[in-house]
Structures are given as structure tokens and as C-alpha cells.
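Peer 1: predicted model and sequence follow; I will ask about them next.
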Amino acid sequence: MTDSTEPTTGPENAEAPLHRRGIKSYVIRAGRMTQAQTRGLEDVWPRLGLTLAEGRQALDALFGRQAPRVLEIGFGMGQSLIEQAQTHPDTDFIGIEVHAPGVGKLLDEADKRGLTNLRVYREDALAVLEQCIPEGSLDTLQLFFPDPWPKKKHHKRRIVQPAFVELIRTRLKPGGTFHMATDWEAYAEWMAEVMEAAPGYTNTATANTAPFVPRPEFRPLTKFEARGEKLGHGVWDLIYRREA
């Protein structure tokens, strides 16, 4: 019998528990807070911040309307999510990020731009999906540039695992999409392997590009990504649709 803390070399099976003791897909990194970031956490959080303690959300009541809903896991410093929320005022966005500087920056920027179609969790994404997001409520779930955990002994920490994508499927509406992007080719191949084996999904890629899709115009090009493109670094997008 293999101990659950030993390294794995491939994706776990769909029955593997989402919350395994001591296993996290992220690391909390220390960072100095700017005045604007602190303002976001202290002054804007009471209006736009959400917690696990609030439990299952009634999203129409939360946003005060019926609208398409997009959830992004791991928005970093929030540049892409802010741009999307401003560009698409008729869509509601929920962001999840554990790092305080990024949460603070996004909240400060959202307030400065007067955005009302954005809410934020500073919690573990799996717990938010399980406890707070209703089934069949999301039009899109975005996972852009997650930690690739490149060493084989750390592959068990990768967030994209069969049980994770099954949880996402239950939160998407029929016809809703799961959009991933990574600048690590090996992780892109891992994502494709997991998704091709996952029931209830259809790859939206064409035969010419499968399993990947060209970067869609609606995914903002980040400064980090633009810099990487100039250096010849690749980026791989994958978009899968939940079947009815």
C-alpha cells in the first residue's frame, strides 16, 4: 500500500478526495502591502468581500440581478479580472485568491473604477466551490496560469485533477465552459489528459488545434504574458464545454 503523502506521477482518479490532509495546490507567500492594497482590504472588503461563513450564495440576490456569471480561480494581482469586469458590465464576476496583496489591489482598483459586478473570496477555491457556489450556476469558470508544480514529487499539488474538474462540472450550467491557460507545456498536456478522460465535457478546439484553442480575444493579455511572448514563450489555452 502506498502512503497518500508519497509523490504521484500522474493525475489522481476521480474518486480521490479533494481535500487530502496536508495537500494544498498553493503556497501562501509573504508580501509587503502597499497603501492602496491595505485600503482595499480594510475599506472595500466589507462591500465586495465574501467568506465561507456566509455559506451557499443566492447569486441573483448577491448581485441584485440575473446575469451571466464568471468565476475565476487564482486571479493573482487582478489585472485580467478587473479588465473583464469593466469591459463586460452585463456579466457578474467572482474572483478567488488567497494572497492578500492581490486581493487588496483588485479591491482598490474595483472601487476606483466604480465596478459593481465583482465579488471576491480570499479562501481556498475548493472550499468555495463546495460550500458557496450553487450547482449549475456558472456560465464560465476560469483558471489562468495556476502554479504548475513542475517537479514530479509535487504533481499531487496541481489543482487540475479528476475530482476537481468533476466538481467544476457540477457548478457549470449545461453548456457552460471551463477555460484554462498555462505557459507550461507539460502542464498543458496534463490538463488535456485530465479533461479528455473526464465525463460530461466536450473540447471546443477544432481538429487543427486540438486539444488546444487559440487565445480567445475575451481573455485579456497580461503584461507577464506579453513579455513572455516577446521572449518566444508559449501559452496554451484549453476550453471545455459542459454537456447537457
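Peer 2: Thanks, I have the structure now.

Peer 1: every contact and neighbour count from this point should use C-alpha atoms.
Peer 2: Fine.

Peer 1: for the longest strand along the chain, which residues meet the burial criterion?
Peer 2: Ranked by residue count under DSSP state E, the longest strand found in the chain is strand 172-182. For strand 172-182, the buried set under the neighbour-count rule, 16 or more other CA atoms under 10 Å, comprises 172-182.

Peer 1: can you pull the contacts of the residue sitting nearest the centre point of the chain?
Peer 2: Taking CA atoms, centre = their mean as the criterion, residue 73 is the residue nearest the geometric centre of the chain, at 2.1 Å. By CA atoms under 8 Å, 6 or more residues apart in numbering, the residues touching residue 73 are 95-97, 125, 141-144.

Peer 1: this is the other structure I want to compare:
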Amino acid sequence: MVSTSPKFPTGPASDPATSHHERRIRTFHARRGRLTRGQAAALERHWAEWGVEIDGTSLDLGKLFAGAGLAPDNPVILEIGFGMGDATARMAADAAAEGIGILAADVHTPGQGNLLNLADQANLTNIRIANGDAIILLREMLAPASLAGLRIYFPDPWPKARHHKRRMIQPEFVALAASRLRAGAAFHCATDWEPYAEQMLEVLSVSPDLINQYGDGYAPRPAFRPMTKFERQGLEKGHVVHDLLFTRTP
């Protein structure tokens, strides 16, 4: 039997949605990984306050971000897949000045610990970290029209043709995600895998709930999206990075 107890007494669970035994193609692999002392310490210090288990329980974003200094309408941007969290922390610092909260979802324990450590060091109280399956988060825990934005940067491209069905940006996912966005909220994706960028553009463009901010093509790289180590490595290999910036229809 696989243990579902957390690695730390107050840390993220290895399988928070234990009751969801769905026959669904997964877009991710859960990764625990080896932790540095700093990452482990940050999880122990802050997970109980800033961590969220994706277990299907409805979320009240106002309560979740209580004390974070958000604007009166509680604007929260969801980021799915933040890696080690460096870019997320930098964007969260800018968002804090505007009273915006960042709900960052991932399954990589070292990344969760690293982002908590970065938030602690920069005194960023507008970050919350969600552990688990983003589909369950969107479908069962977030209310319709509750998000001020959605960011998905460099998701797994699943390059082999037989694995394309595992890619996150599919019509069903886009319909679900768009339903959780407020009118005018941004749906922003980025990838350095050109065939995936083409699929993203096709899927997002046919959604009746989204409008391409740049006509029928890709967006220029926005200044607010920091360049990550992963992105620089891709550019060094000759990859072309594409941004896609859509907004929720009124």
C-alpha cells in the first residue's frame, strides 16, 4: 500500500485527492524529489499557513488570502506548473503592489519548498501554493468566474505523438479553465515547443469563451513574464518561445 501521509507533519500530502480514483489521462507525473535544507525548512514553517491541498474541498479565495492585502474584489491569478518558483516569486512581487494574489499549483515538492522559501525571504504574503491535480482544483474547488487570470508557462509538451493526448491544452480543459475566469481575465500560455504552440493556438482560437489579444497569432513576449533558466536553456538549443495571450469574453 502506498502511504498518503505527508513527508513533513505539516507539509504537502503525497496524494491529497485520495478519493478521486478517476480513469482520466494525466497531464503530469507527481514528483517528490530530494529537498535541500532550505526547502524543507520552508515547508515546515509555512505550509500550514500558505499551502493548499487539492482534495476537492471548495475554496473561498477571500478567506484563503486573508491578510494578504488584496484589492477589494479579491483578484487572484492561478499559475499551473511553476517549476522551482523563481519566476513566480518575481511576478508575485509585482502583483503584490497591485493587490493581486497568486495561487500557484504544482506537484513538485522541492519546487513548492523553494517557492515558499523565496516568498519568505521577500516577505511576499500574496502567494498560496496548491499541491495536487489542477483539474480537480479548477473543477471542484474554484467557483465560476472567480479568477482574475490563468498562467500556464512551459507545460510538458509530451513530444511523442502517442502522448499528445496528455497535453494540458485540450478543448475540454480550456472550456473548464475559461469558466473559472472573470470577464476580461487573461489566459496566458507560453511554450518553447513549436508543435505544441501550434496546437495551443488552434485550441484556444476556437474557444467561444476566449478572444486572442493579438488577432489570430502569437503574442510578443510580455515584459511581466521573467525569463527563467529553463527558457534560456531552450533558447540556447535553438528553440523558439511562443506566448499566447487570450482574454475571457464578457
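Peer 2: Cool, got the structure. Worth saying up front: this structure is predicted, and the values here are computed from it rather than measured.

Peer 1: what's the TM-score once they're superposed?
Peer 2: TM-score of the superposed chains, computed with TM-score structural alignment, normalised by the length of structure 1, equals 0.86; 223 aligned residues with a CA RMSD of 1.7 Å.

Peer 1: picking that back up, which pair in the buried residues of strand 172-182 of structure 1 spans the largest distance?
Peer 2: Greatest spacing in these, by CA to CA: 174 and 182 (24.9 Å).

Peer 1: just to revisit the earlier point, against structure 2, where does the longest strand of structure 1 fall?
Peer 2: Here strand 172-182 of structure 1 aligns to structure 2 at residues 181-191, judged by TM-score structural alignment.

Peer 1: quick check: the matching stretch compared with structure 1, mean distance?
Peer 2: In this overlay with structure 1, the average offset of stretch 181-191 of structure 2 from its partner residues is 0.5 Å by mean CA distance after the TM-score superposition for structure 1.

Peer 1: before we move on, back to that, the residue nearest to the centre of structure 1 matches what in structure 2?
Peer 2: Looks like residue 73 of structure 1 aligns to residue 80 there (TM-score structural alignment).

Peer 1: helices along structure 1, start to end?
Peer 2: In structure 1, the helices defined using DSSP state H lie at 35-39, 45-48, 59-63, 79-87, 100-112, 125-131, 162-171, 185-197, 223-230.

Peer 1: so what's the counterpart of residue 62 of structure 1 in structure 2 up against?
Peer 2: Aligned by TM-score structural alignment, residue 62 of structure 1 pairs with residue 64 of structure 2. The contact partners of residue 64 of structure 2, by CA under 8 Å, 6+ apart, come to residue 128.

Peer 1: on that earlier part again, how far is the match of strand 172-182 of structure 1 from where the chain is centred?
Peer 2: 12 Å (CA atoms, centre = their mean, to the nearest Å).

Peer 1: leaving aside the residues next to it on the chain, what's closest to residue 66 of structure 1?
Peer 2: residue 60 (5.4 Å; CA to CA, 6 or more residues apart in numbering).

Peer 1: next one: residue 182 of structure 2
Peer 2: Of all residues not flanking residue 182 of structure 2 in the chain, residue 145 sits nearest, at 4.2 Å (CA to CA, 6+ apart).

Peer 1: surely the one you found meets residue 185?
Peer 2: No: Residue 145 of structure 2 lies out of contact with residue 185 (CA atoms under 8 Å); the separation is 9.1 Å.

Peer 1: need the helices of structure 1 in a markdown table with distance to residue 203 of structure 1, can you?
Peer 2: Output for the helices of structure 1, formatted as a markdown table (distance: least, CA to CA, whole Å):
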| stretch | distance to residue 203 of structure 1 |
| --- | --- |
| helix 35-39 | 38 |
| helix 45-48 | 34 |
| helix 59-63 | 27 |
| helix 79-87 | 23 |
| helix 100-112 | 31 |
| helix 125-131 | 22 |
| helix 162-171 | 13 |
| helix 185-197 | 8 |
| helix 223-230 | 24 |
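
Peer 1: and these: which comes nearest residue 205 of structure 1?
Peer 2: From the helices of structure 1, taking CA to CA, the stretch that ends up closest is helix 185-197, at 11.2 Å.

Peer 1: what residues does the match of strand 172-182 of structure 1 touch?
Peer 2: Contact partners of stretch 181-191 of structure 2, identified using CA under 8 Å, 6+ apart, comprise 144-155, 178, 197, 241-250.

Peer 1: cool, stretch 99-119 of structure 1 as well?
Peer 2: By CA under 8 Å, 6+ apart, the residues outside stretch 99-119 of structure 1 that reach it are 28-29, 31-34, 36-41, 44-45, 48-50, 63, 75-79, 82, 85-86, 89-95, 97, 120, 122.

Peer 1: please apply the same query to stretch 230-244 of structure 1.
Peer 2: Stretch 230-244 of structure 1 is contacted from outside by 169, 172-185, 188, 192, 195, 200-205, 211-215, 225, 228, using CA under 8 Å, 6+ apart.

Peer 1: and residue 196 of structure 2, how far from residue 103 of structure 2?
Peer 2: According to CA to CA, to the nearest Å, residue 196 of structure 2 stands 25 Å off from residue 103 of structure 2.

Peer 1: nothing else from me, thank you.
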